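In: The following comprises the amino acid sequence and a computationally predicted model.
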Amino acid sequence: MTSETPERSPEVLDFRRETVGQSTVLQVIGEIDTDTAPLFREHLAAARRDSTERLVVDLSGVTYMASPGLSVLIEAHNEHRRLNTRLLVVAGSRATRVPIMTTGLHAQLDVVITLEQALPS
């Protein structure tokens, strides 16, 4: 398992990326709103470029998720479909699970509750 140091942004959003087997895990910590969604998009794109077959976006550390963050997830999902790769979203916290469920995105995205569910055994 390899790990990179967390990157701190001025907008209260942190990212950690690690490789677990054949999966790249992007852990997101903080608030995803209008101000931080562009940074979220950049980190997702970089993780996608570096990942092989599976990118896991772990939103367990997200404390607030506004609609711009949901839009970024949809864009990433569509890009992964186009590339024939897999994007899994860990939405274990209420702050992420409720917006994803309320908007019906759980039917479009590949959503799990825990990181363990997202990683192959």
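Out: Received the coordinates, thanks.

In: switch to C-alpha atoms for all contacts and neighbour counts from now on
Out: Will do.

In: Grab the longest strand from this protein for me.
Out: What stands out as the longest strand in the chain, according to DSSP state E, is strand 54-65.

In: helices or strands up against the next helix-or-strand element following that strand?
Out: Beyond strand 54-65 in the direction of the C-terminus, DSSP states H and E gives the next helix or strand as helix 67-83. For helix 67-83, the contact count by 3 or more CA pairs under 8 Å, 6 or more residues apart in numbering; DSSP states H and E identifies helix 37-50, strand 86-90 as packing neighbours.

In: hold the first one in mind and look at this next one:
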Amino acid sequence: MGTEQAEAAETETITGRHEVRDGVALVTVEGEVDVDTAPKVRDWLEEAFTADQPAVVLDLTGVTFFASVGLAMLVEFHGRGETEKIELRTVAPTRAVAAPIFLTTLDKVIKLYPDVDSAVAGG
């Protein structure tokens, strides 16, 4: 899949892509994750979860806003991963994403990584 864009608002966009890197599915998202853009992020995650890989790395490094709908998707796909034996690894090094995750204590459940390389390597 190449880079796709979804109109989030009149002037805001979100971009993302899905690829396979070193035996894991990698979903890279940039922009704002909110109620308008969440369906596109969900599509990218759905595609990654059907890629027949043992893990999905969700790279949120380029995300500038992460609404509660993004938190709900993390919970949803974490649960799906447990059911389907696919590990969800989330890269959330920025305050925009990490703050809501830590504030809601989702960091106790979701595997967080500081960068894509460590998430791809796992562990």
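Out: Cool, got the structure. Bear in mind the structure is a predicted one, so any value in this text is a computation, not a measurement.

In: sorry, back to before: right, so the helices and strands packed on helix 67-83 of structure 1: which one is the most enclosed?
Out: Counting by mean count of other CA atoms under 10 Å, strand 86-90 has the highest mean neighbour count of those, with a mean of 22.

In: helix or strand right after that strand?
Out: helix 94-102.

In: once aligned to structure 2, how far is whichever helix or strand comes after that following helix on average?
Out: Scanning the chain past helix 94-102 of structure 1 towards its C-terminal end, the next helix or strand to appear is strand 111-112 (assignment: DSSP H and E). Here the mean offset of strand 111-112 of structure 1 against structure 2 after fitting is 0.9 Å, by mean CA distance after the TM-score superposition for structure 1.

In: Let me have the helices and strands packed on helix 67-83 of structure 1 in a markdown table, adding distance to residue 13 of structure 1 as columns.
Out: Conversion of the helices and strands packed on helix 67-83 of structure 1 to a markdown table gives the following (distance: least, CA to CA, whole Å):
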| stretch | distance to residue 13 of structure 1 |
| --- | --- |
| helix 37-50 | 8 |
| strand 86-90 | 17 |
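
In: Select, out of the ones you listed, the one closest to residue 96 of structure 1.
Out: The minimum distance between residue 96 of structure 1 and the helices and strands packed on helix 67-83 of structure 1 falls on strand 86-90, with 8.8 Å, by CA to CA.

In: what's the mean deviation for that closest one versus structure 2?
Out: With the two structures superposed, strand 86-90 of structure 1 lies on average 0.4 Å from its match in structure 2, counting by mean CA distance after the TM-score superposition for structure 1.

In: helices or strands up against that strand?
Out: Applying 3+ CA pairs under 8 Å, 6+ apart, one finds that strand 86-90 of structure 1 contacts strand 54-65, helix 67-83, strand 111-112, helix 115-118.

In: Is it possible to get CSV of those that adds distance to residue 93 of structure 1?
Out: Formatted as CSV, these follow (distance: least, CA to CA, whole Å):
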stretch, distance to residue 93 of structure 1
strand 54-65, 5
helix 67-83, 15
strand 111-112, 11
helix 115-118, 12
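
In: So which of these has the densest surroundings on average?
Out: Scoring those by mean neighbour count under mean count of other CA under 10 Å gives strand 54-65 as the most buried, with a mean of 22.

In: orientation of that one relative to strand 86-90 in degrees?
Out: Compare the direction of strand 54-65 of structure 1 with that of strand 86-90 by axes from the mean of the first three to the mean of the last three CA atoms, to 10 degrees and you get 30 degrees.
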